[in-house]
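Chemist: Need a 3D model of the sequence below.
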Amino acid sequence: MLCVSQLLTLDKPSNARTRRLRTSRGVFAVLDTEPADPVQYRGTALLVPGFMGSKEDFLPVLSGLSRGGYRVLAMDGRGQHETGTASSAPSYAKSELARDVVAVARQLDAGAVHLLGHSYGGLIARAAVLDTLGDPSLWASLTLMNFGPGPVSAAQQERLRMLLSGLESMTPAEIWPFIENQESDVAVGVKEFLRRRWLANAPEHLTAAADQMLGETDLTTRLADIDLAKAVVSGSPDATWSPEDVEQMAHRLGADLISLPGGGHSPNVHLPNETAAALVDFWDHCGTAFQRRSS
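Modeler: The predicted structure follows:
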């Protein structure tokens, strides 16, 4: 199976709302979840989804993060799901997508935010931090979830090349049967959502993202030089980046390593309570002085 974001439920917390966020880079679809108890507000987190994913991938962890006192924004990137092209002259270069993340963070007007990128979203989140030199006015921390230091595994590279070939000669609707989740325990409504999401993705974005995952270089040394609290989440088993490489990257970064056996490539989906608890614990101990948002 391709290194795609997984989803088992569409249940949304009552304090989460889907809205459009207008930024200097265009308009982005977000899931905005307020803290369960606003009096206990501890900070704001911005979550960036993976390849062929969307903001809905984080639905299972929103309640736990909210109960921990965090406002959580999960976004659809440019070319993903409900965001669409975001602007009249879209570009899907890594540097441009990183600038989108920076623009969303600035638009929140929440001070430094905790940035998390899942899988391909980790590639973009890392680029956003590197491009801004870890600007402490923007970032309270960086978390890389099931993202490795360089290109994806050899098996995933082969699958990505097959997808790129398919995108040259087939429509997204024709490709869907080859990538859809065939597991019987996935609800019909979720399967239909995944199909609609796939068809909503911009083919140009899919092509660019696949190329980036095939050609990404190891930027761990550069990231290690950034003075910013960092965590690496390693759900396993995972065939996208080997857990061994992910753990070695965490060591090289001097990052907190959060190992979640049984979480697979998407611990946010398969171990949501454990993932949320670990993230809240990391964010609580980052040592950053949060400023309460003005009302």
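
Chemist: contacts, neighbours, all on C-alpha from now
Modeler: Will do.

Chemist: which residues in this protein form helices?
Modeler: Taking DSSP state H as the test, the helices found in the chain are 59-67, 94-107, 120-131, 154-169, 172-179, 188-200, 203-215, 220-224, 243-253, 267-270, 272-284.

Chemist: and this one, so I can compare the two:
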Amino acid sequence: MTALIHVVNDGPPDAPPLLLIHGSGASGGFWAPMIPALAAHHRLIRVDLPGHGRSAIASSTGRPGNGRSAGAASYAVPHQADRLAETLDAIGTHRVSVATHSSGGYIATALATRRPGLISSLTLISCGPTMDAALPEPPILRLLLTPPAGPVVWKLRTSTLIRRGIAATCARPIDPPGHVVADLRRIRYRTLRQVLDSNTAYLTERGIPDRLAPLGLPIQAIFGDSDPRWDPASVQQYRAVPGARIDTLPGVGHIPMLEAPGETAGLLLAFTTAQRLA
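Modeler: Just a heads-up that it's a prediction; the model follows:
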């Protein structure tokens, strides 16, 4: 699709669908190391959320804009969930498993709340459950994202600086693919700041386990035990969701898709397979 949300499909068209949602500032490209394993079992739907990667910047009306008219409300978590629901409707997907990374879990939670029955199961990877689980940002991220220096540094960001920013959230050595770095260079500072503020507002209002608990949705929470962005022990908060499966990746930080793609794909596939057989 070339409208508001850019979509990439992988895997057999008749396989069970699996929607992949990235986190703040990222893109569908972050899932690339896991695609071969996942595509052997699923029809994959990778999206770039509004204003990220190859997707258009959202205007205050929720339609593609030129960036000058972009309104903060466009990036509110429920609004992003609505845009994603429209995309799934447009491609004829009415029941889908979902895997998310980081704040992508907030979009999926809002989607599950606003469109009951659309999501068949939900995997949350490195998704901070409540604001009290947040850890101090690594210094390089504060430099890139926090005013007054943030807007200036963001304009001057180089591939090296972006790679250092990604690495600061990881526990294992990584070499981010070039397309991932290119996607991060596309997002505008104003867009990213609006997204981050909207995520904070959503999580402050109500925690994710509390939102998911009454939905009766099969949930899997995967955390690296060395995540520098969220307290790794906070994954246990998802036990408040009846029947939730909790998985931990030893020696892994905030981006398991890049740090441990094989292990992460294995955990995800074990869960989606179990749900299909249930």
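
Chemist: Need the TM-score between these chains.
Modeler: Aligned and superposed, the two chains score 0.80 in TM-score terms (TM-score structural alignment, normalised by the length of structure 2); 254 aligned residues with a CA RMSD of 2.8 Å.

Chemist: Need the helices of structure 1 in CSV (columns: mean neighbour count).
Modeler: Formatted as CSV, these follow (neighbours: other CA atoms under 10 Å):
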stretch, mean neighbour count
helix 59-67, 24
helix 94-107, 20
helix 120-131, 24
helix 154-169, 15
helix 172-179, 13
helix 188-200, 16
helix 203-215, 19
helix 220-224, 15
helix 243-253, 19
helix 267-270, 24
helix 272-284, 19
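
Chemist: Columns distance to Gly43 of structure 1 on top of those helices, output as TSV?
Modeler: As requested, the helices of structure 1 are exported to TSV (distance: least, CA to CA, whole Å):
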stretch	distance to Gly43 of structure 1
helix 59-67	10
helix 94-107	13
helix 120-131	18
helix 154-169	36
helix 172-179	37
helix 188-200	30
helix 203-215	30
helix 220-224	23
helix 243-253	23
helix 267-270	20
helix 272-284	8
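
Chemist: Please name whichever of the ones you listed is nearest to Leu138 of structure 1.
Modeler: helix 94-107 (6.9 Å; CA to CA).

Chemist: chain center to the closest one: distance?
Modeler: 13 Å (CA atoms, centre = their mean, to the nearest Å).

Chemist: Quickly note the distance from the closest residue in space to Leu164 of structure 1 that isn't next to it in sequence to Phe282 of structure 1.
Modeler: Nearest residue to Leu164 of structure 1, sequence neighbours excluded (CA to CA, 6 or more residues apart in numbering): Thr207, at 6.3 Å. According to CA to CA, to the nearest Å, Thr207 of structure 1 stands 34 Å off from Phe282 of structure 1.

Chemist: rewinding a little: so what does the residue nearest to Leu164 of structure 1 match up with in structure 2?
Modeler: Using TM-score structural alignment, the partner of Thr207 of structure 1 in structure 2 is Arg193.

Chemist: That match and Pro138 of structure 2, how far apart?
Modeler: As judged by CA to CA, Arg193 of structure 2 and Pro138 of structure 2 stand 17 Å apart.

Chemist: Give me the residues contacting stretch 245-252 of structure 1.
Modeler: Contact partners of stretch 245-252 of structure 1, identified using CA atoms under 8 Å, 6 or more residues apart in numbering, comprise 146-149, 220-221, 224, 231-232, 234, 256-257.

Chemist: ignore the last one, stretch 179-193 of structure 2
Modeler: 24-27, 29-30, 51-54, 57, 145, 150-151, 154-155, 157, 159, 162-163.

Chemist: isn't Leu65 of structure 1 right next to Leu73, touching?
Modeler: No. Look at Leu65 of structure 1 against Leu73 with CA atoms under 8 Å: they stay out of range, at 10.8 Å.

Chemist: Val8 is in contact with Arg54 of structure 2, correct?
Modeler: No. Using CA under 8 Å, Arg54 of structure 2 makes no contact with Val8, being 10.5 Å away.

Chemist: Ala140 of structure 1 is nearest to which of the helices of structure 1?
Modeler: Closest to Ala140 of structure 1 of those, according to CA to CA: helix 272-284, at 8.3 Å.

Chemist: follow-up on the earlier one: now which of the contacts of stretch 245-252 of structure 1 would you call buried?
Modeler: The neighbour-count test (16 or more other CA atoms under 10 Å) marks 146-149, 220, 224, 231-232, 234, 256-257 as buried among the contacts of stretch 245-252 of structure 1.

Chemist: what's the spacing between the nearest residue to Lys94 of structure 1 once chain neighbours are set aside and Gly77 of structure 1?
Modeler: Closest residue to Lys94 of structure 1 apart from its sequence neighbours, by CA to CA, 6+ apart: Ile124 at 6.5 Å. Counting by CA to CA, the gap from Ile124 of structure 1 to Gly77 of structure 1 is 10 Å.
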